[in-house]
Structure formats: C-alpha cells, structure tokens
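J.: Let's see this in three dimensions:
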Amino acid sequence: MSNATLDRAVKEIADEMMKRTDRGEVASYIPELARIDVNSFGLVVVDTNGHVAAAGDADTPFSIQSISKVFTLTLALGMIGDRLWERVGREPSGSPFNSIVQLERERGIPRNPFINAGAIAVTDAILSGHQPKETLGEILRFLQFLSGDSSITIDDAVAASEQRTGFRNAALANYMKSFGVLTNPVDFTLGVYFHHCAIAMSCRQLALAGRFLAHSGRNPSTGFLVVQPERARRINAIMMTCGHYDGSGEFAYRVGLPGKSGVGGGILAIAPGKASIAVWSPGLDANGNSELGRAALEILSKRLGWSIFGA
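T.: Model (predicted):
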C-alpha cells in the first residue's frame, strides 16, 4: 500500500468521525477525566516501513489508562515468564472491568491481566523487590524506549484523582491480598497501578510504542527484539480476547484486530505484520470503550482489509 493511500484513508476516517454526534460519554467517575473535551479525536497508523499517517488530535497527550496494561504485562512476562500465569488467568471475564464477583468465586485469581484485578496482580509482580518509584520509573522508561520519545510523563493530577476515588480497586487489591495473590503492601501496589494508568501519551507516541507487537516482537526500524515472536503472538491473543472487557467479542466481531482500550478514550490496535494503530476519542460506550474509536477502527480495518479473519 502506498503512503498516499494510507494517508488518505486516515484523513477521511478522521474527518468522518469529527462530524459524528454519537460520541458516547466521558469517564465521569474519575474527576480529572470528566473534564476532557468529548469532541477530541485523533488517529495514527504506523506501517511496517515506519510511515506515520496521522489525523485530528494526533499529538495531543491523553491518559492512556488501561492501555498501559499491555506494557506492564510485557514487562512482567520478561521478569518472571510463565510463572505469572500462576497469579492471573488468560480467559475473558464477561464481567465489568472492576468486578469483584469472579474473584470471590475463583479464590482471588483474576481472569486475565487486562481487567483491573488482573492488572493489579501484574503490577504486584513487577513491583516485587523494588520500591514503587523505581518500578514506576522502569515502566515509564520502557514506554519512552518503545516510542523513541523521552518526553512521555505521568499525569500526576489524574493519578491523584484515581487514588482519591479508587475504592473499588482498593477492595480488589485487598481481596487478592487475603488469598496471597499479592505479595507486596497493598498501598505500594495500588500506588504504582494508579500512576501507570495515569501515563499521558499522544496517538503518535502510542502507535510507535506498539510497533513491536505488529512485527513479531521486533521494532522494524531498529531491528531490536523487544520480545520473542511467540510472546508477541500470545500478548496479541490476549488483547484480542480480553482487551475490551465485556465488549471484547463485539470488538473482535466488528474490527477483527487485537486491541486494548482505556477509559481515557484511547485504543491501541495491532494489525499483525502490517501496522500499529492508535485512536483517541474520550466518549465511551456502555462497556467503557471509546465509542468513536471502535467505529473508526472498524472502518479502517474493513477499508484496508486488515482484519485477521480476512477481508
């Protein structure tokens, strides 16, 4: 595909999305996120040759929220390998992202690493043996390294907002602690969790950071192997089945790409062997996923024939 073709597709989709009125609702339960302009929209596609097609608010930083869980999962697997799966499962939850019901039934083991409980368990695995600030620094440096951009930071106002209102996450963490799933002090683990969810990135930075998942674990520009091909494939598989909470099946049905959403309105999507894609529109649907982000990715996937299930 030519650069011009990709540029045109991205621009036309962004133009269409900016005219839409069915934008969803911003995440009002996190006060800082409730202030975001629902009319914002950005879309970036980075292809295998490193060409960046961008449109809309492509360079506006936003709170990546649960998209950070893709990168903490990658780090945790790099640190402890498959032992991670003793503490967290790999199955879709079929429940809201902050549900406590399954934890009680399944003795504190979260269903997957992308629901809140699972991501807290993954954070605890990364934290082990380190101070919270050291762990946060490692997560932040990893994202800066992947994107090639040292300007990426944590939005302290969003992190503080989450800590003030994160009672459900505290309940999840304490419940897992009672079963021995968490090994560090709950306050330490939650502090790191809230802060990595508050990392602010633009669509451009996020699409660049996700490139290794589109290219069998390797950054195609530098040739650096971030993870082994098998691990990249497995992370993509979990993104496909669990990346949109109890809307994951609908996303797979409509878009046909591995993806991970965040309640800040962002989605990172991967077209294996083709491109890394980031979209941001802060209005959410009933499942907590970006309303227009999914719509834009559905059009893009169909138009370019990128669904992993075929054109």
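J.: For the rest of this, base every contact and every neighbour count on C-alpha atoms.
T.: Noted.
J.: How about residue 254, nearest residue that isn't a chain neighbour?
T.: Distances taken as C-alpha to C-alpha, 6 or more residues apart in numbering place residue 298 nearest to residue 254, at 5.8 Å, with adjacent residues excluded.
J.: same question, residue 68
T.: Residue 68 sits nearest to residue 197 (C-alpha to C-alpha, 6+ apart), 5.9 Å away.
J.: List the residues that contact that neighbour.
T.: Neighbouring residues of residue 197 by C-alpha atoms under 8 Å, 6 or more residues apart in numbering: 63, 64, 65, 66, 67, 68, 69, 159.
J.: Any of the residues you listed buried? List them.
T.: Neighbour counting by 16 or more other C-alpha atoms under 10 Å classes 63, 64, 65, 66, 67, 68, 69, 159 among these as buried.
J.: did I read that right, residue 270 in a helix?
T.: No. Under DSSP: H, G, I helix; E, B strand; the rest coil, residue 270 sits outside any helix and is assigned strand.
J.: Could you tell me how far it is located from residue 248?
T.: 14 Å (C-alpha to C-alpha, to the nearest Å).
J.: and those two? which has more neighbours close in?
T.: residue 270 (30 against 24; other C-alpha atoms under 10 Å).
J.: Next one: residue 241 from residue 90, what distance?
T.: Using C-alpha to C-alpha, residue 241 is found at 9 Å from residue 90.
J.: So which of those two has more stuff around it?
T.: Counted by other C-alpha under 10 Å, residue 241 and residue 90 do not tie: residue 241 has more neighbours, with 24 against 17.
J.: and the residue nearest in space to the middle of the chain, what is it in contact with?
T.: In the chain, the C-alpha nearest the mean C-alpha coordinate belongs to residue 67, at 1.5 Å (C-alpha atoms, centre = their mean). By C-alpha under 8 Å, 6+ apart, the contact list for residue 67 reads 197, 260, 261, 262, 266, 267, 268.
J.: To check against the first, give me the structure of this:
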Amino acid sequence: MPELEQALAEVAAEMAERTDRGKVATYIPQLGKVDPKKFGIAAVTNDGRVILAGDADQPFSIQSVSKVFTLTLALGKIGDALWRRVGREPSGNPFNSIVQLEHENGIPRNPFINAGAIVVSDVLLAGHQPREAIGEILRFIQFLADDETIIIDREVAASERATGYRNFALANYMKSFGNLHHEPELALGVYFHHCAIAMSCQQLAMAGRFLANGGRNPATGHSVVSAERARRIGALMLTCG
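T.: From the prediction side, this is the model:
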C-alpha cells in the first residue's frame, strides 16, 4: 500500500506548511482552546493495515462524528421505527436551525443535525438512566475501536452544557410536539456527553471499519449491523453528514 502511505504523508506535509489554518470553534468555549496547528489523518484497511500521518495519535473531541455511532445503536434498538421520529433527508439549513424544526412539526430532517441527534439520544435513554446510556455509547465505541482507553472529555461536556442554549431550545421544542419521550435535560445530558467523547484519528478509523466492511468487524468477522443497514448509514453520511 505504498501509494496510500505516500498520499497521506503528502497531505500531512502540505498541511504542516500552510499558514491559513482558519479558526477553531468558539461556540463551545472549551473547543476554542484547541491548537489550530494540529492535523492528523489515518486510514485503516479491511486487511488490518494502519497508515498514519501527522497528529493521527492525538485525541480530540469528536463532536458530531459521534452521531454515526449513536445512530447505529439506535437502529439496533428500534430499527426502522426510528424514521417515524427522525427524517432521512439533507436539511439545507444550519445544523442547529430552529426554523426548519418548527416548519416540520418537531420532526428533525435527519439524525446528523443537532435536533435529530437529540432524538436519537432520547431513544437510547429508554429504560436507562442518563449515566447508563452514556456508558453504553462509550462501551460500544470502545468495542468497535478495540480500545478501552477511549474516554469522555468531561471538561468539554461541561462546557457544552453551560453554553448549549440553542440545543435546550431545540429539545424543549421537540418535547412540545411529543417527539422527546424523556425530559429534555436528560436527553441533552446524553447528547452533550457523547459529543464530548475524545478519540484520535487512528481510533476513529478503527471504530469505523465495520461500515467499510459490509457491517462486519474485519478483525473478528462478527457482524455489527447487517450489510443493508451499513449501506443505509453510509448513504446518510454521504447525503446528510
């Protein structure tokens, strides 16, 4: 796989030389402390090859990337019944839009915008306390990545809760339409914490292998989801991610 190794090395080298780094997110204060010079890239093949470049081993708050894993868990719990509460179409609006949610009677357009991910968190809460649901999500990601060192960044989670006024508005609005089955602050507790999971590029690449391998973990051969469901999740990531 020398071509892939060379490609990743070239990308990392180019990014290391660039001075136009943009700006880190500041709407969550703790994210504003991230070093904008950091850049990592990782690729993991189905035959077990791991190719890394740059800061690929540095953990960071994965934020909305976590929504792929919570969607996978929610579909495992209630299957296609999820689509009665969350849509499957691109939004075309900001990820935290309230206007669209009002127009569509409290049904989020897809599971990757904030409102949709809050509904998914509500689904994962069923029969659990928030701490149990959060633990289930974390263990699932640790299992997929085969890495028990993955943790939740508590400081990021606290920073999200302290400044998450728009998310509280979204949750309360959906509750008024009956699309949250638990109290908004409980669903949001799950949501804030899974967004604050800290992983490296390498760990993320390992955790996502099942989607590139027909729903199976290539390391064990065990099925995580069906091949059809893996394709559907991939399609949602392509159109709505």
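J.: hang on, the earlier thing: closest to residue 182 of structure 1 out of the contacts of residue 197 of structure 1?
T.: Nearest to residue 182 of structure 1 out of these is residue 69 (C-alpha to C-alpha; 16.8 Å).
J.: The closest one: which element?
T.: Element membership for residue 69 of structure 1 (DSSP states H and E) is helix 68-80.
J.: Would you check the span in structure 2 matched by that helix?
T.: Using TM-score structural alignment, the residues of structure 2 aligned to helix 68-80 of structure 1 are 66-78.
J.: try stretch 186-204 of structure 1
T.: Counting by TM-score structural alignment, stretch 186-204 of structure 1 falls onto residues 184-202 of structure 2.
J.: so how far is that stretch from its chain's centroid?
T.: 8 Å (C-alpha atoms, centre = their mean, to the nearest Å).
J.: Also stretch 73-88 of structure 1?
T.: The answer for stretch 73-88 of structure 1 is 17 Å, by C-alpha atoms, centre = their mean.
J.: Give me the contacts around that stretch.
T.: 109-113, 118-119, 121-123, 125-126, 139, 181, 227, 235.
J.: Please apply the same query to stretch 199-214 of structure 2.
T.: So stretch 199-214 of structure 2 is contacted by 40-46, 50, 52, 56-62, 141-147, 150-151, 216-218, 224, 226-228, 230-231, 233-234 (C-alpha under 8 Å, 6+ apart).
J.: what's the span of it from first residue to last?
T.: Stretch 199-214 of structure 2: ends 23 Å apart by C-alpha to C-alpha.
J.: how big's the offset between the helix holding residue 69 of structure 1 and structure 2?
T.: Compared with structure 2 after the fit, helix 68-80 of structure 1 shows a mean deviation of 0.2 Å (mean C-alpha distance after the TM-score superposition for structure 1).
J.: Now the helix or strand that comes right after that helix on structure 2. Mean distance?
T.: Per DSSP H and E, helix 68-80 of structure 1 leads on to helix 101-105 as the next helix or strand towards the C-terminus. Taken over the aligned residues, the distance from helix 101-105 of structure 1 to structure 2 averages 0.7 Å (mean C-alpha distance after the TM-score superposition for structure 1).
J.: So which bit of structure 2 is helix 101-105 of structure 1 matched to?
T.: Aligned by TM-score structural alignment, helix 101-105 of structure 1 falls on residues 99-103 of structure 2.
J.: which residues touch the matching stretch?
T.: 93, 107, 108, 109, 115, 170.
J.: could you measure residue 113 of structure 1 against residue 239 of structure 1, distance?
T.: Look at residue 113 of structure 1 and residue 239 of structure 1: by C-alpha to C-alpha, they are 10 Å apart.
J.: Give the residues shared as contacts by those two.
T.: What both residue 113 of structure 1 and residue 239 touch, as defined by C-alpha under 8 Å, 6+ apart, is an empty set.
J.: Which one of the two is surrounded by more residues?
T.: Each of residue 113 of structure 1 and residue 239 has its neighbours counted (other C-alpha under 10 Å); residue 113 has more, 29 against 26.
J.: Can you tell me the element the nearest residue to that one once chain neighbours are set aside falls in?
T.: The shortest distance from residue 113 of structure 1 to any non-neighbouring residue, by C-alpha to C-alpha, 6+ apart, is to residue 119 (4.9 Å). In this structure, residue 119 of structure 1 is located in helix 116-127 according to DSSP H and E.
J.: Check the mean deviation of that helix from structure 2.
T.: Averaged out, helix 116-127 of structure 1 is 0.4 Å away (mean C-alpha distance after the TM-score superposition for structure 1).
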